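J.: coords below, sequence missing:
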């Protein structure tokens, strides 16, 4: 087991329901396996309801509410996908602010599937190269991003992937980027 993330805290920002379970659990395990400390951040206390596509899956306890935390508390941010999860979060100003501030602080951010919707709302994708679930292509281009259809894309500390099939590459790159620490170019779109 690699200990490349020992002492690093990683926020996983999720809505009360709608997170694609595997897009939460596999990156979470990758962070833990690398010695990092993942923490579940949401907009309300209690538990979140994950999904396997459209079917309810497991519930997970919320560690902290987004109103109680700051990017200063963490070394990186992971944004799991699922359609409903980022669609809900992009309507919550505190969640959008929290995600956007990671860019201003030059900290790594990893977003998979539909999660770049939050980044569009935070206005941090302009001039960046990234990928997502294919249905977000036009949204990302309209927000000023260069969208590409690739398994995993890294742009100055921002890691993006398209779908659950991409999780092995996504997890490897997010651990690598978190391990590298601050990325000065990350702030260019903040």
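T.: Thanks, I have the structure now. Note that the structure is a prediction, hence the values are computed from the model and not measured.
J.: Every contact and neighbour count from this point should use C-alpha atoms.
T.: Will do.
J.: What segments of the protein are helices?
T.: 21-33, 84-89, 93-104, 116-121, 137-142, 167-180 (DSSP state H).
J.: which residues touch the residue positioned nearest the centre of the chain?
T.: For the chain, residue 79 is the residue whose C-alpha lies nearest the centre (Cα atoms, centre = their mean; 1.9 Å). Residue 79 is in contact with 12-14, 109-112, 115, counting by Cα atoms under 8 Å, 6 or more residues apart in numbering.
J.: Make a markdown table out of these and add neighbour count.
T.: As requested, the contacts of residue 79 are exported to a markdown table (neighbours: other Cα atoms under 10 Å):
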| residue | neighbour count |
| --- | --- |
| 12 | 22 |
| 13 | 28 |
| 14 | 31 |
| 109 | 28 |
| 110 | 27 |
| 111 | 26 |
| 112 | 26 |
| 115 | 31 |
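J.: So which of those is the closest to residue 181?
T.: For the contacts of residue 79, the minimum distance to residue 181 (Cα to Cα) is 10.7 Å, reached by residue 109.
J.: pretty sure that closest one contacts residue 77?
T.: Yes - the pair residue 109 and residue 77 passes the contact test of Cα atoms under 8 Å, sitting 4.7 Å apart.
J.: how about the strands of this protein, start to end?
T.: Using DSSP state E, the strands found in the chain span residues 9-13, 17-20, 37-42, 47-52, 55-61, 64-65, 76-79, 109-112, 129-130, 146-147, 152-155, 158-161.
J.: Can you say which of those strands is nearest to residue 182?
T.: strand 76-79 (9.0 Å).
J.: Now the closest one: buried residues?
T.: For strand 76-79, a neighbour-count test (16 or more other Cα atoms under 10 Å) marks 76-79 as buried.
J.: Use this one as the comparison:
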């Protein structure tokens, strides 16, 4: 059975930061699953205007970390800011982090890692405007394409998507190999 990867998002996600990882996951033969607070569709944000809708596969109420192999947290300013007010979303992030499964957050996505209390002592990167928030949550913040610390993978912006996807797929491959051993 193909690994299932939860993509946790709501209206206002940065279009490329959901679609890029989604496509890479699908191309690798894995199953991307979009999870959101509401069913139907969520609308993306494309730089400075609304983007395209994306179908929601499961609602937050239907999703459990134990049913997935990894978590992707797309950015966009609105998306993670809304998601960090959703108790179930914050709990899912915490559950994934504590399970040791790969958790990949890009741009503003690490806000959810901070909200869940999962970055203290961890090395992470993000969009510049939230770096102080991450430092205040106890993280060691760096400015690089990808920062990997244990099961956490973080990147700064849409330009980093190729490196972000590569790090995520590598972590999933290593996880799969360990499961087969």
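T.: Yes, it's here. Model, not experiment: these values are computed from the prediction.
J.: that older thread, check the contact lists of residue 109 and residue 77 of the first structure and give me the overlap.
T.: Common neighbours of residue 109 of the first structure and residue 77 (Cα under 8 Å, 6+ apart) are residue 102.
J.: that older thread, please pull up the equivalent of the residue nearest to the centre of the first structure in the second structure.
T.: Mapped onto the second structure by TM-score structural alignment, residue 79 of the first structure lines up with residue 73.
J.: Over to residue 173 of the first structure?
T.: Aligned partner of residue 173 of the first structure by TM-score structural alignment: residue 167.
J.: what sits against its match?
T.: 146, 148, 153.
J.: Ok, residue 96 of the first structure next?
T.: 89-90, 118-119, 121-122.
J.: Aligned to it, what sits in the second structure?
T.: Alignment note (TM-score structural alignment): residue 96 of the first structure maps to residue 90 of the second structure.
J.: now do residue 121 of the first structure
T.: Per TM-score structural alignment, residue 121 of the first structure is aligned with residue 115.
J.: residues contacting the nearest residue to its match once chain neighbours are set aside?
T.: Among residues not flanking residue 115 of the second structure along the chain, residue 84 sits closest, at 6.3 Å (Cα to Cα, 6 or more residues apart in numbering). Contacts for residue 84 of the second structure (Cα under 8 Å, 6+ apart) come out as 90, 111-112, 115.
J.: One more: residue 53 of the second structure?
T.: 41-44.
J.: let's see 10 Å
T.: Counting by Cα atoms under 10 Å, 6 or more residues apart in numbering, residue 53 of the second structure touches 11-12, 15, 40-45.
J.: try residue 170 of the second structure
T.: 102, 164, 176.
J.: Out of those residues, the closest to residue 133 of the second structure would be?
T.: Closest to residue 133 of the second structure, out of all of the contacts of residue 170 of the second structure and judged by Cα to Cα, is residue 164, at 21.3 Å.
J.: Check the gap between that closest one and residue 156 of the second structure for me.
T.: 9 Å (Cα to Cα, to the nearest Å).
J.: Overlap in contacts, these two.
T.: Joint contacts of residue 164 of the second structure and residue 156 (Cα under 10 Å, 6+ apart) are 105-106, 145-147.
J.: can you put those in TSV and add distance to residue 136 of the second structure?
T.: Output for those, formatted as TSV (distance: Cα to Cα, whole Å):
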residue	distance to residue 136 of the second structure
105	18
106	18
145	21
146	20
147	18
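J.: with those residues in mind, which one is nearest to residue 57 of the second structure?
T.: residue 105 (19.6 Å).
J.: So what does the closest one match up with in the first structure?
T.: By TM-score structural alignment, residue 105 of the second structure lines up with residue 111.
J.: From residue 139 of the first structure, how far off is its match?
T.: Taking Cα to Cα, one finds residue 111 of the first structure at 15 Å from residue 139 of the first structure.
J.: follow-up on the earlier one: tell me which of the helices of the first structure sits most buried.
T.: Among the helices of the first structure, the stretch with the highest mean neighbour count (mean count of other Cα atoms under 10 Å) is helix 116-121, at a mean of 24.
J.: Show me how far that helix is from its chain's centre.
T.: Offset of helix 116-121 of the first structure from its chain centre (Cα atoms, centre = their mean, to the nearest Å): 10 Å.
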